[in-house]
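S.K.: Have a look; sequence and predicted model below, questions after that.
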Amino acid sequence: MTATTWDETPVALEGDGVEVRKQEIGGGMSVMYMRAAEGTDFAPSLKGLPGDLCQCPHWGYLTKGRLRMRTDGGEETYEAGQAFYWAPGHAPEALEDVEFLDFSPTKELDEVIAHITAQAG
């Protein structure tokens, strides 16, 4: 069993108002802590993935702010205090400064982080 806090979790991605911290916690799953500044739209950095959308599922809890999640089926808004499940095929946009933590399959999460990092490079 592995436990980690925000401060103990290594930075996986940082820049342009975004901070992503990720730690594998076992069972093929990772915990991800994320902060994103108001106006951050992940859609451009997801271009090139299937459907130009994140293909990693996420289970988590939004601790601060509001975000819009766009999918092929439409969009939904999430607010601080809500638990969520985001199925593969989504692109988030921060409507306010947001913070959340989620649990995701490590392999899929690593693929998305590598793609976003390559897009930024």
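M.R.: Nice, I can see it.

S.K.: can we go C-alpha only for contacts and neighbour counts from here?
M.R.: Noted.

S.K.: May I see the buried residues of stretch 34-44?
M.R.: Buried residues in stretch 34-44, defined by neighbour count with 16 or more other Cα atoms under 10 Å: 34-38, 40-42.

S.K.: Got another one to weigh against that:
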Amino acid sequence: MTGSTDISRGSERDATHQQTRGPGPARHTRDRGRYVELDGYTLAFETLRADVDATPLFQGLPEDRCQCAHWGYVVSVLLTLRHPDRDQQYRTGDACYAPPAHTPIVTSGTDIVEFSPTAQLRQVMVHSLTAQLAHQTATTPRLHRRRPRSRNSG
């Protein structure tokens, strides 16, 4: 096949895109994500080093929740998916499915491997990154320069 890559497997070492998030409010270390695209899906290896409630990142989306489906595996610790009618917890060794209209709540130290439809994931990521930047801008102290006072000679 000319011009395309046939990838039938993906591993963390194959990840071509890496993203580091943080430090944000109350974060002392950085979260890390590594991503591989596989035939219309994104394989994500994510490490979260602080407790995260992603609710604010989805405000403005339908139901104020993530609208992308995800299939995954919790490598370590705990992932909670908040659905409109319930919370579902996934612990180390659990496989999980997050249909659209969920909000992830992640416990510090959690490692997750996820598959998501790339087009849906990109739309949600653009929205959540915009929301995160807006939050950081709103909460960052601004430095004000004092104008020099004019001296009246006289």
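M.R.: Received the coordinates, thanks. Just so you know, these numbers come straight off a predicted model, no measurement behind them.

S.K.: Give the aligned range of whichever strand or helix holds residue 71 of the second structure in the first structure.
M.R.: Residue 71 of the second structure belongs to strand 70-76 when assigned by DSSP states H and E. The aligned range for strand 70-76 of the second structure in the first structure is 58-64, by TM-score structural alignment.

S.K.: how far away is residue 31 of the second structure from residue 110 of the second structure?
M.R.: Residue 31 of the second structure is 10 Å from residue 110 of the second structure, where distance means Cα to Cα, to the nearest Å.

S.K.: Correct me if wrong: residue 10 of the second structure contacts residue 43.
M.R.: Yes. Using Cα atoms under 8 Å, residue 10 of the second structure makes contact with residue 43 at a distance of 7.3 Å.

S.K.: centroid residue for the first structure?
M.R.: Among the residues of the first structure, the one closest to the centroid is residue 34, at 6.4 Å (Cα atoms, centre = their mean).

S.K.: how about that residue, what does it touch?
M.R.: 18-21, 98-101 (Cα atoms under 8 Å, 6 or more residues apart in numbering).

S.K.: which one of these is nearest residue 11 of the first structure?
M.R.: Closest approach between the contacts of residue 34 of the first structure and residue 11 of the first structure, by Cα to Cα: residue 21, at 4.3 Å.

S.K.: what secondary structure does the equivalent of the closest one over in the second structure sit in?
M.R.: With TM-score structural alignment as the criterion, residue 21 of the first structure lines up with residue 34 in the second structure. With DSSP: H, G, I helix; E, B strand; the rest coil as the basis, residue 34 of the second structure sits in strand.

S.K.: tally of neighbours for the closest residue to residue 34 of the second structure other than its chain neighbours?
M.R.: Spatial nearest neighbour of residue 34 of the second structure, excluding adjacent residues (Cα to Cα, 6 or more residues apart in numbering): residue 18 at 4.4 Å. Residue 18 of the second structure: 13 surrounding residues under other Cα atoms under 10 Å.

S.K.: in the second structure, which spans are strands?
M.R.: Taking DSSP state E to define them, one finds strands in the second structure at 17-21, 31-38, 41-48, 52-53, 70-76, 78-82, 87-91, 95-98, 103-106, 110-117.

S.K.: Any idea which of those gets closest to residue 59 of the second structure?
M.R.: Of all the strands of the second structure, strand 103-106 comes closest under Cα to Cα, at 10.4 Å.

S.K.: distance from the closest one to the first structure after superposition?
M.R.: Comparison of strand 103-106 of the second structure with the first structure after fitting gives an average deviation of 1.0 Å (mean Cα distance after the TM-score superposition for the first structure).

S.K.: In the first structure, what range does that strand match?
M.R.: Counting by TM-score structural alignment, strand 103-106 of the second structure sits on residues 91-94 of the first structure.

S.K.: follow-up on the earlier one: buried subset of the contacts of residue 34 of the first structure, written for ChimeraX?
M.R.: What follows is the ChimeraX syntax for the buried subset of the contacts of residue 34 of the first structure, where burial is set by 16+ other Cα under 10 Å:
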select :18,19,20,21,98,99,100,101
